[in-house]
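> no sequence on this one, just coordinates:
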């Protein structure tokens, strides 16, 4: 059983998956920082110095100023600002993955093959150059193909 597990763990697919998960987690942290630390502050400034992470609906009668204070006090809230941050986070990750997959697919596309240099003689079926007007094997006249 240990031998089978080792073979599974060392297989290329399992290693690729592990590397992808680790890189994805690190990439997620970068995108979260981009959203919370770079994009949201200017957006909040444009909307009147509003901090989106502190936009919430208090579901109790106890007044609180921030989400952190509400959580510390155990007050139920609807944190729509954090939800908005997470939506932007998701859209950036999805767009980044889309761009990455698009570039990889572009690299994977097969190159278009060059046009054929020869064709078959209609009478003897020998290979003749595309622009030939006579077959060099059977000397029959063939229509030349312009390239």
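Yes, it's here. Please read these numbers as outputs of a predicted model, since none were measured by experiment.
> C-alpha only now, for contacts and for neighbours.
Fine.
> All the helices of the chain, residue numbers only.
Here the chain has its helices, by DSSP state H, at 2-10, 12-33, 40-46, 67-73, 80-108.
> Which neighbouring elements make contact with the longest one?
Meaning helix 80-108. Under the contact criterion of 3 or more CA pairs under 8 Å, 6 or more residues apart in numbering; DSSP states H and E, helix 80-108 touches helix 12-33.
> residues of the helix it packs on that come out buried?
Within helix 12-33, the residues that count as buried by 16 or more other CA atoms under 10 Å are 28, 31, 32.
> repeat for stretch 37-54
Residues of stretch 37-54 classed as buried under the neighbour-count rule (16+ other CA under 10 Å) are 40, 41, 50, 51, 52, 53.
> The structure to be compared is supplied as follows:
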């Protein structure tokens, strides 16, 4: 009996999980993560290959990737034995972040503008309530009847 309950609970769990995973929002989120990862690579390449070479003109030594502040010098014959702050790498990451944040801001702003236009279009094409239309017709008919009766008196 306990085994059956375990199997049915597992089957119910798997069924619930399948329904959750195949919902539109989860699938949309998965697609967004994949596209976001690809977009992040494009931005990183843009920063490293186009923006930072221009920035490196202003960094002493000329190569921004190796720009660093050495805290504890290492032995000259052992590569990377020094303790250093990697300014160039950090600067590249900051520029990546700023570009991605700016693009996300532009996308959200465009979506908000589109949503506002959609709401205005819905308000303009909203179906008219038939009760309101009949009340307006009755009011107009009563006004004409009142005017006709007033003109005859």
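The structure has been received and is ready for your questions. Everything quoted here is computed from the prediction, not taken from an experiment.
> on that earlier part again, Throw the buried residues of stretch 37-54 of structure 1 into JSON lines and include distance to residue 114 of structure 1, thanks.
JSON lines is the format used below for these (distance: CA to CA, whole Å):
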{"residue": "40", "distance to residue 114 of structure 1": "51"}
{"residue": "41", "distance to residue 114 of structure 1": "53"}
{"residue": "50", "distance to residue 114 of structure 1": "59"}
{"residue": "51", "distance to residue 114 of structure 1": "58"}
{"residue": "52", "distance to residue 114 of structure 1": "56"}
{"residue": "53", "distance to residue 114 of structure 1": "57"}
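> ok so, going back, okay, the helices of structure 1 in CSV with distance to residue 60 of structure 1 next?
What follows is these, written out as CSV (distance: least, CA to CA, whole Å):
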stretch, distance to residue 60 of structure 1
helix 2-10, 51
helix 12-33, 30
helix 40-46, 26
helix 67-73, 10
helix 80-108, 16
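> Can you tell me which of those helices is nearest to residue 61 of structure 1?
The closest of these to residue 61 of structure 1 is helix 67-73. By CA to CA, the value is 11.6 Å.
> now what about that closest one, what contacts it?
If you take CA atoms under 8 Å, 6 or more residues apart in numbering as the criterion, helix 67-73 of structure 1 is touched by 53, 54, 55, 56, 64, 76, 77, 79.
> hmm, 7 Å instead?
With contacts defined as CA atoms under 7 Å, 6 or more residues apart in numbering, helix 67-73 of structure 1 is touched by 54, 56, 64.
> again, but for stretch 51-68 of structure 2
Outside stretch 51-68 of structure 2, the residues that touch it by CA under 7 Å, 6+ apart are 84, 85, 86, 87, 88, 89, 92.
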